[in-house]
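In: no FASTA, just this:
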């Protein structure tokens, strides 16, 4: 059975039905721009636009770029601060008229990679990092998720790491691939000192260009690989969460 997933980002909101048997999109994803300002009501309207595009009427999973606890958003680093303390599940369920499950965006991507992608079968400590508007993180040990780690906000050279090493930082600073790779390398080294993972999985949109920067990263003891689901992982993970919350049968969940 297919389940719908929506991935809310700082710059775009994208979604599609997901085939959870195979962990892949069941149709071409539809994307709209994140409204500015990205208030809860404005974003909810764009999420509805994405879901309505497919005529979807079943459960929906939605990712959010921040800490999510029992459906309530607790932080909002890359969206409007009105999200802080918002019952996102209630807001979106009211707007969509269907059951909604909300979770952290990187946690969703990590769940997809651990189940279907580069982390499948790995039982040690695995860290999925998504590089985009910010840096998201999902930490797994023994295949189990430690939710809402938000390692993009670790301090790096006196700054929030994501302000130095995210994809947006590369674009805004007009950084070459080698220069940006050095920043990513310093960030990975910092995370490795704290967690000693056996595997880093690098996701987000930049994972499509992994050949341009991953070979330049040196001195990391952990294995460093690109995400197999690339930038669809958030959508797949969102659908997985909706499936698990509603006990929708799916062989891979």
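Out: All right, it came through fine. For clarity, every value in this text was computed on a predicted model and none was experimentally measured.
In: CA only for contacts and neighbour counts going forward, please
Out: Fine.
In: which ones are touching residue 29?
Out: By C-alpha atoms under 8 Å, 6 or more residues apart in numbering, the residues touching residue 29 are 14, 15, 16, 17.
In: pull out the buried positions in stretch 157-170.
Out: For stretch 157-170, the neighbour count (16 or more other C-alpha atoms under 10 Å) marks 160, 161, 162, 163, 164, 165, 166, 167, 168, 169, 170 as buried.
In: give me the contacts around stretch 176-194.
Out: In contact with stretch 176-194 (C-alpha under 8 Å, 6+ apart) are residues 151, 156, 161, 164-165, 170, 212-214, 216-220, 222.
In: same thing but at 10 Å, please
Out: 127, 129, 131, 151-152, 154-157, 161-162, 164-167, 169-171, 173-175, 196-200, 212-222, 224 (C-alpha atoms under 10 Å, 6 or more residues apart in numbering).
In: let's see which of the residues you listed end up in helices.
Out: 161, 162, 164, 165, 167, 169, 170, 171 (DSSP state H).
In: from the residues you listed, which is closest to residue 58?
Out: The closest of the ones in helices among the contacts of stretch 176-194 to residue 58 turns out to be residue 167 (C-alpha to C-alpha; 33.6 Å).
In: the nearest residue to that closest one once chain neighbours are set aside and residue 197, how far apart?
Out: Leaving aside its sequence neighbours, residue 167 sits nearest to residue 132 (C-alpha to C-alpha, 6 or more residues apart in numbering; 4.7 Å). From residue 132 across to residue 197, the span is 22 Å (C-alpha to C-alpha, to the nearest Å).
In: compare neighbour counts for these two and give me the winner.
Out: In this view residue 132 and residue 197 are compared by other C-alpha atoms under 10 Å, and residue 132 has more residues nearby, 23 against 19.
In: about what we covered before: make a PyMOL selection of the buried ones in the contacts of residue 29.
Out: Buried members of the contacts of residue 29, defined by 16+ other C-alpha under 10 Å, are picked up in PyMOL with:
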select buried, resi 14+15+16+17
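In: which member of the contacts of residue 29 is positioned nearest residue 40?
Out: Nearest to residue 40, judged by C-alpha to C-alpha, of the contacts of residue 29 is residue 14 at 16.1 Å.
In: what helix or strand is the closest one located in?
Out: Assessed by DSSP states H and E, residue 14 sits inside strand 12-19.
In: let's bring in a second model and compare:
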């Protein structure tokens, strides 16, 4: 019988979080444990911090599946980019590095992708047919593409370019840009209007889900956007990475094409385990 619990670890540029997750309900069964990401975020230091959060979580049973989310393009266990972490992660055998360092198997995936998994299994995109695009608005803009409940991994829609401006979308429209440029909600929404209209034109999605910490303020800006596509806030916010990483921890056969769900008509609990 598949496990009904798993551990999720969410590695970010500023913090590393972990928790024990109920895979049937998509909720934390433990406190959320967090430590600061080590300065420079080089591989040995990040591994030590992951060991620290797992030690504080006090879940040592290797039979409990473990999923790890990381802020990079992840393909076949290798990190191909580095967002707010050391450049040493580029082209690095990260999944094997963590497995060797932790002495156990893990499932390793991109952080925005696992947030998408959390929302399609347990949140705003559950049961949604067609194409759902989740975006996380924070220091940058992360994205996850989910088609009929199946993850298409490693999209980087925060890096679409603004013609003639020399900067990508996240430099212009991420939540950090609002803070940096001291924008009002209305002014920031004008930038988001450009971004979501452009993504809508490129992909014709059926649903936008907006995640990241700012999603708790969705009532301040989502109603200001004029789109053909429904746009809703994410449900899991700051816990999405933990929950999604744990949910994917049971997928071991195809880490770069991890299925978010069995077909949509299946019972939700059968997908969770």
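Out: Looks like it arrived, so ask away. Owing to the predicted nature of the structure, the values given are computational and were not obtained by experimental measurement.
In: quick one: TM-score?
Out: The TM-score (TM-score structural alignment, normalised by the length of the first structure) is 0.93; 250 aligned residues with a C-alpha RMSD of 1.7 Å.
In: contacting residues around the alignment partner in the second structure of residue 21 of the first structure?
Out: Alignment note (TM-score structural alignment): residue 21 of the first structure maps to residue 24 of the second structure. By C-alpha under 10 Å, 6+ apart, the contact list for residue 24 of the second structure reads 3, 4, 5, 121, 122, 247, 268, 269, 270, 271, 272, 273.
In: now the strands for the stretch 1-150 of the second structure?
Out: Taking DSSP state E, counting those that start in this stretch as the criterion, the stretch 1-150 of the second structure carries its strands at 5-11, 15-22, 27-28, 33-36, 66-70, 74-75, 78-79, 107-110, 131-137, 141-147, 150-152.
In: centre of the chain to the second one, how far?
Out: Spelled out, it's strand 15-22 of the second structure. 13 Å (C-alpha atoms, centre = their mean, to the nearest Å).
In: what angle do it and strand 66-70 make?
Out: Interaxial angle of strand 15-22 of the second structure relative to strand 66-70 (axes from the mean of the first three to the mean of the last three C-alpha atoms, to 10 degrees): 150 degrees.
In: let me know the angle separating strand 15-22 of the second structure from strand 5-11.
Out: Here strand 15-22 of the second structure runs at an angle of 170 degrees relative to strand 5-11 (the same axes, to 10 degrees).
In: mean shift of strand 15-22 of the second structure relative to the first structure?
Out: Superposed on the first structure, strand 15-22 of the second structure shows a mean distance of 0.8 Å to its aligned residues (mean C-alpha distance after the TM-score superposition for the first structure).
In: which residue packs closest to the aligned residue in the first structure for residue 157 of the second structure, ignoring adjacent ones?
Out: Matched by TM-score structural alignment, residue 157 of the second structure corresponds to residue 151 in the first structure. If the residues on either side of it in the chain are set aside, residue 151 of the first structure comes closest to residue 137, at 5.6 Å by C-alpha to C-alpha, 6+ apart.
In: check contacts around the aligned residue in the second structure for the one you found.
Out: Residue correspondence to the second structure (TM-score structural alignment): residue 137 of the first structure is matched to residue 143. By C-alpha under 10 Å, 6+ apart, the residues touching residue 143 of the second structure are 110-116, 133-137, 153-159, 209-211.
In: what's the answer for residue 201 of the first structure, then?
Out: Residue 201 of the first structure sits in contact with 110, 113-114, 117-119, 126-130, 137-138, 207, 223-228, where contact means C-alpha under 10 Å, 6+ apart.
In: translate residue 180 of the first structure into the numbering of the second structure.
Out: Using TM-score structural alignment as the criterion, residue 180 of the first structure maps onto residue 188 of the second structure.
In: report how many residues lie close to that match.
Out: Look at residue 188 of the second structure: counted by other C-alpha under 10 Å, it has 21 neighbours.
In: map residue 104 of the first structure across to the second structure for me.
Out: Residue pairing (TM-score structural alignment): residue 104 of the first structure is matched to residue 110 of the second structure.
In: around its match, count how many other residues there are.
Out: Using other C-alpha under 10 Å, residue 110 of the second structure has 27 other residues around it.
In: what of the one 5 residues further on?
Out: For residue 115 of the second structure, the neighbour count with other C-alpha under 10 Å is 32.
In: any idea how far it lies from residue 25 of the second structure?
Out: Distance, residue 115 of the second structure to residue 25 of the second structure, by C-alpha to C-alpha: 15 Å.
In: so what does residue 3 of the first structure match up with in the second structure?
Out: So residue 3 of the first structure corresponds to residue 6, using TM-score structural alignment.
In: need the strands of the stretch 1-150 of the second structure in CSV (columns: distance to residue 242 of the second structure).
Out: Shown next, in CSV, are the strands of the stretch 1-150 of the second structure (distance: least, C-alpha to C-alpha, whole Å):
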stretch, distance to residue 242 of the second structure
strand 5-11, 4
strand 15-22, 6
strand 27-28, 9
strand 33-36, 10
strand 66-70, 8
strand 74-75, 17
strand 78-79, 19
strand 107-110, 12
strand 131-137, 14
strand 141-147, 15
strand 150-152, 17
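In: so which of these is nearest residue 87 of the second structure?
Out: The nearest among the strands of the stretch 1-150 of the second structure, by C-alpha to C-alpha, is strand 78-79 at 10.2 Å.
In: tell me the residues of the first structure aligned with the closest one.
Out: Going by TM-score structural alignment: strand 78-79 of the second structure matches residues 72-73.
In: quick one, what contacts the residue nearest to residue 167 of the first structure?
Out: Contact analysis of residue 132 of the first structure by C-alpha under 10 Å, 6+ apart lists 9-11, 162, 165-170, 203-207, 231.
In: do residue 72 of the first structure as well
Out: If you count contacts by C-alpha under 10 Å, 6+ apart, residue 72 of the first structure has them with 83, 84, 85, 86, 87, 88, 89, 90, 91, 102, 103.
In: and for the last one, the neighbour number?
Out: A count of nearby residues for residue 103 of the first structure, using other C-alpha under 10 Å, gives 29.
In: gap between the residue nearest to it when sequence neighbours are not counted and residue 150 of the first structure?
Out: Counting by C-alpha to C-alpha, 6+ apart, residue 63 is the residue found nearest to residue 103 of the first structure once chain neighbours are left out, at 5.1 Å. Relative to residue 150 of the first structure, residue 63 of the first structure is positioned 14 Å away (C-alpha to C-alpha).
In: more neighbours, those two?
Out: Taking other C-alpha under 10 Å, residue 63 of the first structure and residue 150 do not tie; residue 63 has more neighbours (27 against 21).
In: what's the match for the more buried one in the second structure?
Out: The alignment partner of residue 63 of the first structure in the second structure, by TM-score structural alignment, is residue 69.
In: pretty sure that match contacts residue 11?
Out: Yes - contact criterion C-alpha atoms under 10 Å: residue 69 of the second structure and residue 11 qualify, at 5.8 Å.
In: no more questions from me, cheers.
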